[in-house]
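Novice: Here you go, sequence then predicted model.
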Amino acid sequence: MKLLLIIDDYLPHSTRVGAKMFHELAIELHLQGHQVTVITPDFQQKDILNIDHIDGITIWRFKSAPIKDINKISRAINETLLSIRAWKAVRHLIKPDTFDGIIYYSPSIFWGGLVHRLKKVCHCPAYLVLRDLFPQWTIDAGMMKPGSLIEKYFRYFEHYSYRQATRIGLMSDKNLQLFRELHPDYHCEVLRNWADLQPVKKDDLNYISIREKLNLTNKIIYFYGGNIGHAQDMANLMRLAKKMQLFEHAHFLFIGQGDEVELINKLAEEWNLTNFSYLNSVSQKVFKNILSEVDVGLFSLSAQHTAHNFPGKLLGYMVESLPILGSVNKGNDLQDIINQHNAGFIYVNGEDDLLYEAAVKLYSDSELRNVTGRYAYQLLCEQFSVTSAAQLIVKLFEDNDDID
């Protein structure tokens, strides 16, 4: 089949988990014999459309204004224009037989217009990979007022995007339950996050060890990699780093971008943390190499969330057999999944003492780190393989009864 993937961020320029996941999905679909095209924005190119290829995947990059790491008003405007700019760039390439199926990723919530036009021409089904219940999480966090004009604006595009989907994939059972309560009229199912199961092969002679670079040779490294923003409640992990200063060889390394970078650096300075380092985003290749060197994978979710996310960063930790340590919002089934499979230690955000006690255990016991990490990789293989995700999505396109 000829399949189209749509996402607002893609390789090789992106350092985000969503871009990595979608490229892994594209490669898996290609290996299964499908012809794969990706539509994605690029704010650096001058031409309205550029076409290139990576790993056998055809990529249509359309010219866009920036939508990442800019102020909220500019981002909202530029994301609103994504579908318009994309269709203007690619419409001359679209014929009735161009695509047999569409897979689009949210965030962003603004792909509905493009998907609508593509479905109308190609008469094919569309699968929405829904990873973020926006704007709900901003309301939960107190960043957006319920019933406000801006909420109504975002809700319109959110529902328009949902209406274009023949089926919607949510990342967990609890998320599926919540989504059905909020939006009972859509066809949806659990589509877990996924990852390529192969650990990194250190064959890059130019790569400089992060331990050598930061003088962390004898340290136990607690690593956080990914978005550093309000949804993560990064102060939660900074409190843990502060408590762990008692242990000479414990070090916390955070890498990423987001609107709480200033906060974590400010807290590190105020608390005079000597066991903390922050680095800006790095390439996916460097990121994978760093994962192969650290000891514990950290994550945090805001206690205010009503949605139950499974952060994609955890899969990167699991690929490298890292024990997982983190906090979730109350009721998140991620806590049961990780804890029951002995893949890590997950607590409700706010249970600082329990999080600290687990961090100390992992610091003190190398065998515990090794065993827990092996269970994490085993869980990845059982429930989060990219092959399983691809097969579930493709099933929709193969089943004519599900096509509108």
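Specialist: Happy to help now that I have it.
Novice: switch to C-alpha atoms for all contacts and neighbour counts from now on
Specialist: Fine.
Novice: quick one: buried residues of the one helix or strand residue 242 maps to?
Specialist: Element membership for residue 242 (DSSP states H and E) is helix 235-243. Going by neighbour count (16 or more other C-alpha atoms under 10 Å), the buried part of helix 235-243 is 235-238, 240-243.
Novice: next helix or strand past that helix?
Specialist: Next along from helix 235-243, by DSSP H and E: strand 250-255.
Novice: could you check the angle helix 235-243 makes with that following strand?
Specialist: Angle between the axes of strand 250-255 and helix 235-243 is 150 degrees (criterion: axes from the mean of the first three to the mean of the last three C-alpha atoms, to 10 degrees).
Novice: Second structure follows, compare the two:
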Amino acid sequence: MNILFITVVDIESVTQRGIYTDLMREFRDRGQNVYIICPRERRYGKPTEYIEDHGIHVLKVRTGNIKQTNPIEKGISTILIESQFKNAIKKYFKDIRFDLVLYSTPPITFEKVVRFVKARDKCHTYLLLKDIFPQNAVDLGMIRKGSLLWRYFRNKEKRLYDISDFIGCMSSANVEYLLKHNPEINPQKVEVSPNCIKPRPLLHINKSNKEFRDKYGIPNDAVVFIYGGNLGKPQGIDFLLEVLDYIKNKENFFFLIVGSGTEYGRIETHLKQNKHKNVKLLSFLPKDSYDKILESCDVGLIFLDQRFTIPNIPSRLTSYMEAALPIAAATDVNTDLKDILIESGCGLWAKSGDIKGFINIIERLASDKSLRIQMGLNGRAYLEKYYTVSKQYDIIMSHFK
């Protein structure tokens, strides 16, 4: 089969590790012909380019800036990318007939691209639903429900669902939310297709890496809590800063924050002004470097804004599970992340905003090494059973045999 994957992720190489590149390599390794269309943002100053990368065809389309830019430019670029991708497909893929189109949210503005390919090639379509927009923006106070902008994006969202033959959601709560708020969707075409990766071998679970601790100024007896990934509005940064202030003078705690996003500067300023000594902030790192850091940490952290009404499952969950890290999570009450942590036995949960409740769970993890190790191994086992790209491939392709 000829498979087209449409994504807003800037894919430097298909060899890089991540939920999408891992899945595309799985499709390739299972005998499918894989084509990817992705953005090449204007900031890099490079033209559109069509290459073959390790047996996968990649079309990098010059677009406006989408990541790490102001909301106005991001909004304009997100709207324009639809026509840019459509024109690129007409030019570079005019002789290719696709059997299946895969695409993910965000963004929701691929509907016309998907519709064009589906009509031209009479192919199947599968949406990997990672984000429910515009409701997430409503939850965070960025868009007013009922406004002209909301109506525009809500219409795009509904049309994207309509053109999709199948919709893969990250969790059971995702499925329930989608069907409840979009009753016109046929339940038979909606299923759970979670964030998945191709796990690396688990080499060790000994976290006492002296070289790592010396490099970042971490005391030898401190328990290292890591928060890695996007540092933006959805992550509930206010609560993260409250937690950091609360543990400021606790010498047995060390927080390592690794990532990038709109709130990075705010976190950096807060740490400098309050003279935090047991917190280290690092900017975005390549995946391989980040993975090495994870291997030397003790606990993985997950934060989500308490205002969310949509069930989010952050992709960093699989990164922590892969590294056999126990998880301490503070989220809204609508996500079923709490249920996943309980079912897998891999972590502890508190409601975002409940500072005492969250401090209790991180103190419990800090004081009990055997609990940390057992929860970490539980998470790794759960990952290998449910969250591998091999499983996800089977879920998707079960519809097209």
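Specialist: Cool, got the structure. Just so you know, these numbers come straight off a predicted model, no measurement behind them.
Novice: Which neighbouring elements make contact with the helix holding residue 242 of the first structure?
Specialist: Judged by 3 or more C-alpha pairs under 8 Å, 6 or more residues apart in numbering; DSSP states H and E, the packing partners of helix 235-243 of the first structure are helix 261-270, strand 296-300, helix 352-364.
Novice: what does the shortest one contact?
Specialist: By C-alpha atoms under 8 Å, 6 or more residues apart in numbering, the list of residues contacting strand 296-300 of the first structure from outside reads 220-225, 232-234, 236-237, 311, 313-314, 317, 322-328, 349, 362, 369.
Novice: now swap in the last one and tell me
Specialist: Contacting residues not belonging to helix 352-364 of the first structure are listed as 220, 236, 240, 243-244, 250, 296, 325-327, 345-347, 368-369 [C-alpha under 8 Å, 6+ apart].
Novice: Pull out the buried residues from the next helix or strand after it.
Specialist: Next helix or strand after helix 352-364 of the first structure toward the C-terminus (DSSP H and E): helix 366-383. For helix 366-383 of the first structure, the neighbour count (16+ other C-alpha under 10 Å) marks 369-381 as buried.
Novice: Which residue in the first structure aligns with residue 261 of the second structure?
Specialist: Applying TM-score structural alignment, one finds that residue 261 of the second structure aligns to residue 258 in the first structure.
Novice: measure its match to residue 195 of the first structure for me?
Specialist: 23 Å (C-alpha to C-alpha, to the nearest Å).
Novice: Looking at these two, which is more packed in?
Specialist: residue 195 (28 against 17; other C-alpha atoms under 10 Å).
Novice: Would you check that residue 389 of the second structure makes contact with residue 197?
Specialist: Yes: in this structure, residue 389 of the second structure is within contact of residue 197 by C-alpha atoms under 8 Å, at 5.2 Å.
Novice: so which two of the contacts of helix 352-364 of the first structure are the farthest from each other?
Specialist: The span of those, defined through C-alpha to C-alpha, is set by 236 and 368 at 23.5 Å.
Novice: May I ask you to name the longest helix in the second structure?
Specialist: Longest helix of the second structure, by residue count under DSSP state H: helix 71-92.
Novice: Just the buried residues of that one, please?
Specialist: Per 16+ other C-alpha under 10 Å, helix 71-92 of the second structure contains these buried residues: 74, 77-79, 81-82, 84-86, 88-89.
Novice: how close does the closest residue in space to the match of residue 261 of the second structure that isn't next to it in sequence sit to residue 353 of the first structure?
Specialist: The shortest distance from residue 258 of the first structure to any non-neighbouring residue, by C-alpha to C-alpha, 6 or more residues apart in numbering, is to residue 228 (4.5 Å). To residue 353 of the first structure, residue 228 of the first structure is 23 Å away according to C-alpha to C-alpha.
Novice: Fine, thanks again, bye for now.
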